[in-house]
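[1] I'd like to go over a predicted model; first the sequence, then the structure.
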Amino acid sequence: MMDVLIVGAGPTGLTLGIDLARRGVDALVVERAQELFPGSRGKGIQPRTQEVFEDLGVLDAIRAAGGPYPVRMLWKDGERLGERPMFEPVAADEGTPYTEPWMVAQWRTQEILHARLLELGGRVAFGGEVTGLEQDSEGVGVRFADGTAVRARYVVAADGGRSAVRRAVGVGMTGETVDPSPFLVADVRVRGLDREYWHAFPGADGTGVMLCPLAGTDDFQFSGKLPEGTEPEPSLDGVRELVAAYTHLDAEDVTELRWASDFRPRAALADRFRVGRVFLAGDAAHVHSPAGGQGLNTGVQDAYNLGWKLGAVLRGGAPEALLDTYEEERRPNAAAMLGLSTGVHRGEVRRGKATVQLGLGYPASSLSEERRAAPAGVRAGDRAPDGVVDGVRLFDAFRGPHWTLLGSTTTAAGVRSLPAAPASYGPGIFLVRPDGYVAWAGDTTTGLDACLARVGRR
């Protein structure tokens, strides 16, 4: 019996596979399709996700594969109306080295994550369609369409908004339609447009199309909002017709279609993120409007939260109750991100400080313990900022599956100690979780051992 079966080889499933592989957990990623997803859909890598990818050893490849977002250029009747910035600027400082989203086509992000997983000895099995499962007190049996079956101690559903695993465990989703209009998104080759701008061609009735040069490729991502009641045609002819109708380009200027999909934006949240030994993550747990670039990133955060907890229970001697904190922490967080995505889609929230995910944390979590008499600066539950202590960059110190103690020493296994925290943290001693959040903060070490014991470090 394997430790963990991850269903779905999207960014969420691959991220979780990487995190488990570096912890020595026996995990298999299984994907219904015969290959990795071929489209650009989730193309925005938010700053907090860049920090996660740095820890997992893929950020250099991610940065090399993409580029910054271009400025939006508005058009009307074949004339340029002027530039419109896509994002409000976020100031960089020592604690936040990445402040801008990085554009990488989703297919390329998945290739990079897949290569890293294989490098760490992980596995992906393609062509495995889940048809049912049963669980008991020891594990979960999963059946596939080809008649085979496997058994794992835990199963993670990372198989998208139409998750077969979520349906198999009877978890519903509560949500709303974000926009009644149909949308079409596609990866195309286009001639006659420069690649300096994200070109927007709004219609008079609230519809319109955009053509965004995909960094690191020769493609453009086409996105179109169509009139209510129409049916998008995800084909070369369908895209050509819309480009000819909304822009100054001719239909033949769209020379190639590489991928296309139609959808109606909705926001939905799974009623539960855990049923026994089955966990929901990514789109299987929350479905976002693509506006604001929150969906893929929230899924990566799910995986990063769950990975260290599964590793602690399976390899670190932590109590099984630690896994309850996954839903406790991630479901409210996902709900907040859904509200944010919907707000961006409807023009109520600007892209910028609210969407980069650097302010996310778990201050209300049962794992967050603030024991200082007069806390200042960073608090328990907050993201642990970058900085330098004794010539050591904190993000370098945090990198890996261990915990980090700032301001004291400990003999606890799997905990790295540094003599102090940067001044930006405020006074105190800080215990940083493997996923880069402060678990415990105190004026002295009183209570630290008890905190470590709760997570299997004592």
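    Sure thing, it's come through. Numbering: from 1, shown residues only.

[2] contacts, neighbours, all on C-alpha from now
    OK.

[3] Pull the residues that contact the helix or strand encompassing residue 19.
    When elements are defined using DSSP states H and E, residue 19 is found to belong to helix 11-21. Contact partners of helix 11-21, identified using C-alpha atoms under 8 Å, 6 or more residues apart in numbering, comprise 6-8, 26-29, 56, 109-110, 113-114, 116-117, 120-122, 158-159, 281-282, 296, 299-300, 302-304, 306-308, 310-311, 401.

[4] and what of stretch 341-356?
    Contacts of stretch 341-356 from elsewhere in the structure, counted by C-alpha under 8 Å, 6+ apart, are 46-48, 86-90, 99-101, 178, 267, 288-294, 340.

[5] tell me the SS of the residue nearest to residue 223 when sequence neighbours are not counted?
    The shortest distance from residue 223 to any residue other than its chain neighbours is 4.4 Å, reached at residue 185 (C-alpha to C-alpha, 6 or more residues apart in numbering). Secondary structure of residue 185, reduced to three states by DSSP: H, G, I helix; E, B strand; the rest coil: strand.

[6] The structure to be compared is supplied as follows:
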Amino acid sequence: MTHTAPSDQQKFDVPVVIAGAGPVGLMLSILLSRQGIRNIIFEKREQINTMPRARGINVRSVEILTQLDLGEELRRGSLPPTWARQFVYTETMAGELIGIMPGNMGPGMAADHSACEYRVAAQDRLDPMLYAKARSFKECTIHFNHEVVDYVDNGSAVTVRIADRSAPQEVAPLGIRAQYLIAADGGKSSLRWSAQIGDAYNATYRSFVAARFHGDLSAYSNGREGALIWTLAPDAAGVFHPLDGADNWSVQIQYDPNSENPDEWTSEHVIQRIRRMVGVPDEADLDIELVKYYKYTLTVSVADTFRKGRLLLAGDAAHRTLPHGGWGLNTGIHTAHNLAWKLGAVLRGVAPDALLDTYNNERREAALRNCEFAKVNAGYIEKMMRALRESSSVEERRRIVASSKQYGNWIGLDLGIHYEGTEGPGAFVPDNVSPPPVSNAVIEYVPHAKPGWRAPHFWARTAIGNHRISAVSLFDQDFVLLTGADGHAWISAAGELNKGHKPRIQPLRVAADGDLVPEAVSFGDLYGVGPTGAVLVRPDGHVAYRAASATQDVLQDLRTALDCALGYQTHH
């Protein structure tokens, strides 16, 4: 198999061009820059996003952001914990309380399985963090008012045409030669259209009016704090999204398409609908400062392929999912995390271009799974809302809310993120050990280390320095080999492989006298290995290989496992 050697990079203007400075494009830039890989982002807008849009950042995404040293800043910019731990259902915000459903988003809810917590932080908080972080690297350049309008892939390089949107129309687009082009240019990606990449999955659902506004609603929200505050009254149906726990809000206003045309709504009309959802009379003194409103249609799609030659799709250009459960942004973050280490390995010359095929296979599998979850969740919510509207008593509505546990509880889908190879071979060596059974894979999580799955968290002390760390914090830019107490043969094998032209493996013996001393957990039971066994974890924290015990040829088997994780070999 061919691969691009580092010396080849001098033939290109830049290794990677990224179209789009949304959260996924910025994440990719950061992750590539950390590997020393130069990249240029072209964004057609004048600035980064200023609207809240997506809000829920799941635990796995927070783990990734924490590795980028953004965890504390994210915590400060998130919704206060009092608001984040539950969903609230009312007739109107000021009206009758129907019920409260605790979720897995509150403080400490994931403490058994992660050092991080779910955060409710809208994109107008997250995007500036990512932008500042991306700009802090010398490897990154960002151009606003510049749009990637087309590209030509000649097999060994891609020539990208860039239009300066602030220049006169007669100015010809600029041409840049790169090794790879990443289309992170949104759900209406012009690059995906240009590449004639279709949909493997596409569906359109209901529309609503989204609005952002400022207003002091504390007199009505006190005692009803929630990450979502649903209003169920027939003429005031919708959901409030608190953005800061104070006076910054977004709202989704439901409407009847048979009798209402939101395209004709004025600002005053939107404000009146918001007041109706709050539940205050027309004469009440409630000042609503409307920032922006627009009609939004829920669409789900997954591209036929996430790569075509040297074009790689990411974010909404690759997959769009419903907002129910917050999986649009999170799927994009996980996609960036998967792509960045693989593209980095290819560009550094330690992996063949074929490794990028596993990006397509793994992330399409995850996107299809998340879209199916969002579709089921949306149907579940619609069914619940219909039952609430048709219920005949407050007691009946409360029983319906009490049975809505799946909506707001999805730790199984969050920390159980995994790849099985259903869309093609992945960058791991499958084993024949079944994952632990659960009755509901969305809301239940049982940690384990089956290849393809996120390697589970456990607390440990380091032999050097006696630092208390989560094992997840180790799975960052290197491959990590965790062995049992008697895994010395694996440690030696990793040392031998580190002498060659391969990515570095960090070998760690997990034992009372080892490199990592686990706290209150049996590493062998958690990871499914014996004292002589070992687990190889990829730079994105997914298990690449597991051996329950020492094999007959540890060095050769570890070399083969690494080759599979790098795309030199495939396992079906």
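    All right, it came through fine. All figures in this text were calculated on a predicted structure; none of them were measured in a lab.

[7] where does the TM-score land?
    TM-score for the superposed chains, counting by TM-score structural alignment, normalised by the length of the first structure: 0.91, backed by 455 aligned residues with a C-alpha RMSD of 2.7 Å.

[8] rewinding a little: please say which position in the second structure the residue nearest to residue 223 of the first structure maps to.
    Aligning on TM-score structural alignment places residue 185 of the first structure opposite residue 210 in the second structure.

[9] Quick one: neighbours of its match, just the number.
    Taking other C-alpha atoms under 10 Å as the criterion, the count of residues near residue 210 of the second structure is 20.

[10] Could you pull up the contacting residues of it?
    Contacts for residue 210 of the second structure were tallied using C-alpha under 8 Å, 6+ apart; they are 250-253, 293-296.

[11] just the buried members of these?
    250-253, 293 (16 or more other C-alpha atoms under 10 Å).

[12] Nearest to residue 517 of the second structure among those residues?
    Within these, the smallest distance to residue 517 of the second structure is 46.2 Å, found for residue 250 (C-alpha to C-alpha).

[13] so how far is residue 122 of the second structure from the closest one?
    Note on residue 250 of the second structure: its distance to residue 122 of the second structure, by C-alpha to C-alpha, to the nearest Å, is 10 Å.

[14] need the contact list for whatever residue of the first structure lines up with residue 323 of the second structure.
    Under the alignment defined by TM-score structural alignment, residue 323 of the second structure is paired with residue 290 of the first structure. Under the criterion of C-alpha under 8 Å, 6+ apart, the contact partners of residue 290 of the first structure comprise 42, 265, 341, 345.

[15] for these, which one is nearest residue 82 of the first structure?
    Using C-alpha to C-alpha, the contacts of residue 290 of the first structure come closest to residue 82 of the first structure at residue 345, 21.6 Å.

[16] And that closest one, what's its match in the second structure?
    In the second structure, the position corresponding to residue 345 of the first structure is occupied by residue 378, as judged by TM-score structural alignment.

[17] Checking my notes, that match in a strand, right?
    No - Residue 378 of the second structure: not assigned to a strand; according to three-state DSSP it is helix.

[18] Kindly provide the distance from the most centrally placed residue in the first structure to residue 102 of the first structure.
    Most central residue of the first structure, judged by C-alpha distance to the mean C-alpha position with C-alpha atoms, centre = their mean, is residue 297 at 2.3 Å. Separation of residue 297 of the first structure from residue 102 of the first structure (C-alpha to C-alpha): 12 Å.

[19] list the residues that contact both of these two?
    Going by C-alpha under 8 Å, 6+ apart, residues that sit against residue 297 of the first structure and also against residue 102 are 45-46.

[20] Looks like residue 282 of the first structure contacts residue 304 (just checking).
    No - in this structure, residue 282 of the first structure is not within contact of residue 304 by C-alpha atoms under 8 Å, at 11.1 Å.

[21] Those two - which one has more neighbours?
    In this comparison of residue 282 of the first structure against residue 304, neighbours counted by other C-alpha under 10 Å, the higher total goes to residue 282 at 28 against 25.

[22] For residue 330 of the first structure, the count of nearby residues, please.
    Residues lying near residue 330 of the first structure (other C-alpha under 10 Å) number 24.

[23] Helix or strand: which one has the aligned partner of it in the second structure?
    With TM-score structural alignment as the criterion, the equivalent of residue 330 of the first structure in the second structure is residue 363. Here residue 363 of the second structure, judged by DSSP H and E, is contained in helix 355-390.

[24] Now that helix: buried residues?
    355-368, 370-375, 377-378, 381, 384-385, 388.

[25] Could you check which residue of the second structure pairs with residue 22 of the first structure?
    That one, residue 22 of the first structure, aligns with residue 34 by TM-score structural alignment.

[26] How about residue 312 of the first structure?
    Applying TM-score structural alignment, one finds that residue 312 of the first structure aligns to residue 345 in the second structure.

[27] If we ignore the residues flanking it in sequence, what's nearest its match?
    Once flanking residues are discounted, residue 345 of the second structure sits nearest to residue 351: 5.4 Å by C-alpha to C-alpha, 6+ apart.
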